[in-house]
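1. Give me a model of this one.
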Amino acid sequence: MSSRPAVVHASRRTALYEVAGTAYRDFAAQQWVAACAALDFPFSELYRTLHELDSVLGQWADAPIGEVPRYPSFVSRDGFPLEFSVSWRGGVGEARVLFESLGAEPTARGAQEAGRALTRALGALPGVSLDRYLRIEDLYVTDEPAPYRPAVWHSLAHRRGGASRYKVYLNPQTRGVDRAHAVMRETMRRLGLERAWDHVERAGLDPRRDVLEFVALDLDDRAEARVKVYYRHLGEVDLDRVASLARRHDPALAAPVYRAVYGDDVPVNEPMTCLAFREGLDVPDEANLYLRLPSVVASDAEAADRVAAAMRLCGLDPRPHHEVASALAPLPLDSVVGLHELLSFRTSSGARPDLGVYFRFGVYDSSVDGTHA
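-> Have a look, this model is predicted:
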């Protein structure tokens, strides 16, 4: 998920990958295989998930990546429409890819409609449910979507030994920044989560500091399926301010991870918080913190070291992360910067935090010009 121009300027870099003549599909496959092999996925799972990834990337993915983005996606600061991440929940690795489907025409409307079409196609897969998505879709689409803004995105996640899961990501600012909170209120009413959302609204968050950025739905029929609401934080940040609205966030467990990433500095590089809502609860259930890395590290080797420190604090072996990062990087980690974008973690009182790392592929030579509303 992309950052604002202030962050872009702080971490501007030249392209890391020389893939202009490579198709999006082939690049995604190469990186997926690299990540899954580094996570020690069995060959049968690697092959099956590679087929799943290939099947959800539409015809747009057959085009070459090119020297400049055909349509600049908000997924990445340089306009590239794919982002990879890995997570360790209970010490088990999970590989994930977030992407924006590009339309037949290189426009925001084309991307929006391609995303809607893919959502419906996913509904035919075993275990996928579109029920909640269809209740709220009309709130998040428009005849004239703004360019270089989120529209309808998707993610595929596969945890070793399990079944693949899908999410859809939507933009509450689609109808204007000033209407984002009204859109969220109506979203939560339709999804039966209004009491939990009332709890958040009573906290009196300042929309100028805590900006509603994304909404994500688990596209499955499990009772524990989540609605996730993402905030981007501006200025000097109290990282627990929004996270503490979740019933299972533990500031005492979180504090050492903050220090591992930022030291004693107050983060000003627009970290993010995600609140996860589940049916039957009157408050958000969990919180994920997303700590932005590029502006605070000199190289991806240093980023990997900070991630390793956080993993050790959480009782996790950092070697698999280093293997994944090295497998994804086009050069040794000490000679590149910007591959590591975010460290995410979720605390749960009385349990080890879950950690994840988000990787950005610097494909194009410059960042996309434009402002984030």
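2. going forward, measure contacts and count neighbours with C-alpha atoms only.
-> Fine.
3. my guess is residue 286 contacts residue 242, does it?
-> No - contact criterion Cα atoms under 8 Å: residue 286 and residue 242 do not qualify, at 10.9 Å.
4. got the contact list for the spatially closest residue to residue 78 that is not a sequence neighbour?
-> In space, residue 78 comes closest to residue 367 once its chain neighbours are excluded; the distance is 4.1 Å by Cα to Cα, 6 or more residues apart in numbering. Listed by Cα atoms under 8 Å, 6 or more residues apart in numbering, the contact partners of residue 367 are 8, 12, 77-79.
5. mind checking how far residue 367 is from residue 76?
-> The gap separating residue 367 from residue 76 is 9 Å, by Cα to Cα, to the nearest Å.
6. just residue 245 next, same as before
-> According to Cα to Cα, residue 245 and residue 76 sit 29 Å apart.
7. More neighbours: which of those two?
-> With neighbours defined as other Cα atoms under 10 Å, residue 245 and residue 76 compare such that residue 76 has more, 23 against 19.
8. where do the strands sit along the stretch 151-300 of the chain?
-> Along the stretch 151-300 of the chain, counting by DSSP state E, counting those that start in this stretch, strands occupy 152-159, 165-170, 210-218, 227-233, 272-277, 286-292.
9. tell me the two of the contacts of residue 367 that are most distant?
-> Using Cα to Cα, the two most remote members of the contacts of residue 367 are 12 and 79, lying 13.0 Å apart.
10. more crowded one of these two?
-> residue 79 (23 against 19).
11. That one in helix, strand or coil?
-> coil (DSSP: H, G, I helix; E, B strand; the rest coil).
12. That one contacts residue 72, doesn't it?
-> Yes - Residue 79 is within contact range of residue 72, at 4.1 Å (criterion: Cα under 8 Å).
13. Helices of the stretch 251-373 of the chain, start to end?
-> 251-262, 300-313, 319-328 (DSSP state H, counting those that start in this stretch).
14. Present these as a markdown table; the columns should include mean neighbour count and distance to residue 224.
-> Listed next are the helices of the stretch 251-373 of the chain as a markdown table, based on neighbours: other Cα atoms under 10 Å; distance: least, Cα to Cα, whole Å:
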| stretch | mean neighbour count | distance to residue 224 |
| --- | --- | --- |
| helix 251-262 | 18 | 24 |
| helix 300-313 | 21 | 26 |
| helix 319-328 | 20 | 28 |
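15. Next, the second sequence, to be compared with the first:
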Amino acid sequence: MTPSRTSGGSTRLTKTLGRFTADQLRRLCDVVGLDAADAETYASVLAESLGTAAERPLDLPPPSRSFLSDDHTPVEFSLSFQPGETPTLRVLLEPGCDAASLVDNGRVGLRVIHAMTERWGFSSHRLDHLEDLFFPPASQGPLALWCALELRPGGVPRLKVYLNPAASGPERAGETIREALGRLGYQQAYTALPPADGYPFFALDLGDWDAPRVKIYLRHHNLAVAEAGSLPRMDSGPEQATVEAFFRIAAGYHSGTRSGAGTSADARLCGLPALACHSFTETTTGLPSGFTLHIPIRDYVRHDGEAHARAVAVLAHYGMDATPLARSLAAVTSRQPADGTGLIAYLALAYERSRPPRVTAYISSEAYGLRPLAAPLSPRTTPLLNSLSRLPGHRPRSRHRQE
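-> Predicted coordinates for the structure are as follows:
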């Protein structure tokens, strides 16, 4: 907590970004069964990784216009679900969020990653081998480096690093990805990727992974149901109907029609684009070993009550218990779901070779504010979704989108 002066000259305590997000993380650790010692370790790592931004009072604006979240909080949480298991908690953050420039942002991020790898005995050689590609002298784009911690019992997480393929310009993003894949031994991987409208992230697993991945994220504007089903390129991957079912439920097209969107069969995402992730773990075939489809659910609901209902429906469809999700939402905020959109930012369906499917819900910290409520949609035939519009406090507002 940081002391501040009131207009009358008395001193009060103002909550800081680090304290606010670390407290959220502690409560989330309790939801997934991590003990108090692990929760304290991970909360400390989060605050330390934010650097000087951690001490920034929340009554000041965000340290930067971070692309990581709609309200520019440089922290996001997620829960990854599998059938019959306790969900895995993750935290995504931008270490260089208060840097003076994108170049400095990247330098700070690299220092934090190297400190993490030294602390936990991880190797950073794959990241170091790509430094010139993703950290040029004049970086471009909305980000330089993000990192995610997958929190495990024992206080040693799994680490993921997210880099910007357009650091040398969006026109060179594909070339940068091809070169990076080649350097890491995946010479054939780039040709396995489907056509896309952009490459927002290049990601690496660092640390104690059974099979460390290289992940390429693709942006797909106006994605239709059938197109989503055809995106996976992995051998023995999900069936087209499985991906299409997830798309329909998550985007709200599983019954009836949406205003301006056509029927369930030809529905498209006309707001924020879907993201597809193709992960690679072996170099022999050049084919991905994993596939994930991310739906930006916050842009396709009227409020978070509807987003939560969609998430529950997705989890039920894949045989997963949704109870921890409700507890997690309560752990990060006391506001009512009908008061805004964006608390659940994305829903994702993930497949990896020889593993059951995973569903991930991405939960916003909302340290700096709420995303405004969406405009009302036309009536639906689903009773559950119709009933959500009658929740107390639902006040339609103009729609706001931010990518």
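16. After superposition, what's the TM-score here?
-> For this chain pair, the superposition-based TM-score is 0.84 by TM-score structural alignment, normalised by the length of the first structure; 345 aligned residues with a Cα RMSD of 2.7 Å.
17. State the span of the first structure onto which the helix of greatest length in the second structure is aligned.
-> Secondary structure of the second structure per DSSP state H: the longest helix is helix 102-120. Under TM-score structural alignment, the counterpart of helix 102-120 of the second structure in the first structure spans residues 108-126.
18. which other residues reach stretch 254-265 of the first structure?
-> 291, 293, 296, 306-307, 309-310, 313, 347.
19. ok, now stretch 48-68 of the first structure?
-> Contacts of stretch 48-68 of the first structure (Cα under 8 Å, 6+ apart): 19-25, 29, 32-33, 101-104, 118, 122, 156, 158, 164, 364-365.
20. Quick check: the gap between residue 45 of the second structure and residue 72 of the second structure.
-> Distance from residue 45 of the second structure to residue 72 of the second structure, by Cα to Cα: 20 Å.
21. Flag every buried residue along the match of helix 102-120 of the second structure.
-> 108-116, 118-119, 122 (16 or more other Cα atoms under 10 Å).
22. what's in contact with it?
-> Against stretch 108-126 of the first structure from outside (Cα under 8 Å, 6+ apart): 56, 71, 100-104, 128-130, 141, 143-149, 151-154, 168.
23. what does stretch 319-338 of the first structure give?
-> 11, 13, 16-17, 31, 34-35, 38-39, 294, 297-302, 304, 308, 339, 360, 362.
24. Type out the ChimeraX command that picks the buried ones from those residues.
-> Only the buried entries of the contacts of stretch 319-338 of the first structure go into this ChimeraX selection, using 16+ other Cα under 10 Å:
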select :11,13,16,31,34,35,38,39,294,297,298,299,300,301,302,304,308,339,360,362
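25. Within its local environment, how many residues does the aligned partner of residue 93 of the second structure in the first structure see?
-> Superposed on the first structure with TM-score structural alignment, residue 93 of the second structure falls opposite residue 99. Neighbourhood size, residue 99 of the first structure [other Cα under 10 Å]: 25.
26. What of residue 351 of the second structure?
-> Other residues close to residue 351 of the second structure by other Cα under 10 Å number 22.
27. Tell me who's in contact with it.
-> 237-238, 290-292, 357-358.
28. Rebuild the residues you listed as TSV, extending it with neighbour count.
-> Shown next, in TSV, are the contacts of residue 351 of the second structure (neighbours: other Cα atoms under 10 Å):
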residue	neighbour count
237	16
238	21
290	26
291	25
292	25
357	17
358	20
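29. Go through those residues and flag the ones preserved in the first structure.
-> Retained in the first structure by both residues aligned by TM-score structural alignment, their matches' Cα atoms under 8 Å are the following of the contacts of residue 351 of the second structure: 237-238, 290-292, 357-358.
30. Out of these, which is nearest to residue 213 of the second structure?
-> residue 290 (8.9 Å).
31. What's the match for the closest one in the first structure?
-> In the first structure, residue 290 of the second structure lands on residue 286 (TM-score structural alignment).
32. roughly how far apart are its match and residue 246 of the first structure?
-> Distance from residue 286 of the first structure to residue 246 of the first structure, by Cα to Cα: 5 Å.
33. which residues do those two both contact?
-> Joint contacts of residue 286 of the first structure and residue 246 (Cα under 8 Å, 6+ apart) are 275-276.
34. Give the equivalent position in the first structure for residue 157 of the second structure.
-> Per TM-score structural alignment, residue 157 of the second structure is aligned with residue 164.
35. show me the contacts for the alignment partner in the second structure of residue 74 of the first structure.
-> In the second structure, the residue matched to residue 74 of the first structure (TM-score structural alignment) is residue 67. Taking Cα under 8 Å, 6+ apart, we find residue 67 of the second structure in contact with 74, 142-143, 403.
36. Weed out the non-buried ones from these.
-> Using 16+ other Cα under 10 Å, the buried ones in the contacts of residue 67 of the second structure are 74, 143.
37. among the contacts of residue 67 of the second structure, which two are most distant?
-> Maximum distance among the contacts of residue 67 of the second structure (Cα to Cα): 14.6 Å, for 74 and 403.
38. what's the counterpart of residue 54 of the second structure in the first structure?
-> Counting by TM-score structural alignment, the partner of residue 54 of the second structure is residue 61.
39. Count the neighbours of that match for me.
-> 20.
40. if I look at it, how far off is residue 234 of the first structure?
-> Distance from residue 61 of the first structure to residue 234 of the first structure, by Cα to Cα: 34 Å.
41. next one: residue 27 of the first structure
-> 33 Å.
42. The two - which one has more neighbours?
-> Shown here are residue 27 of the first structure and residue 234; by other Cα under 10 Å, residue 234 has more neighbours (18 against 15).
43. What separation is there between the closest residue to that one other than its chain neighbours and residue 235 of the first structure?
-> In space, and not counting its chain neighbours, residue 234 of the first structure is closest to residue 209: 4.9 Å by Cα to Cα, 6+ apart. Distance, residue 209 of the first structure to residue 235 of the first structure, using Cα to Cα: 7 Å.
44. just residue 175 of the first structure next, same as before
-> 25 Å.
45. and what of residue 269 of the first structure?
-> With Cα to Cα as the criterion, residue 269 of the first structure and residue 235 of the first structure are 8 Å apart.
46. same question, residue 286 of the first structure
-> If you go by Cα to Cα, the gap between residue 286 of the first structure and residue 235 of the first structure works out to 24 Å.
47. go on, residue 345 of the first structure?
-> 21 Å.
48. Equivalent analysis for residue 139 of the first structure, please.
-> Distance from residue 139 of the first structure to residue 235 of the first structure, by Cα to Cα: 29 Å.
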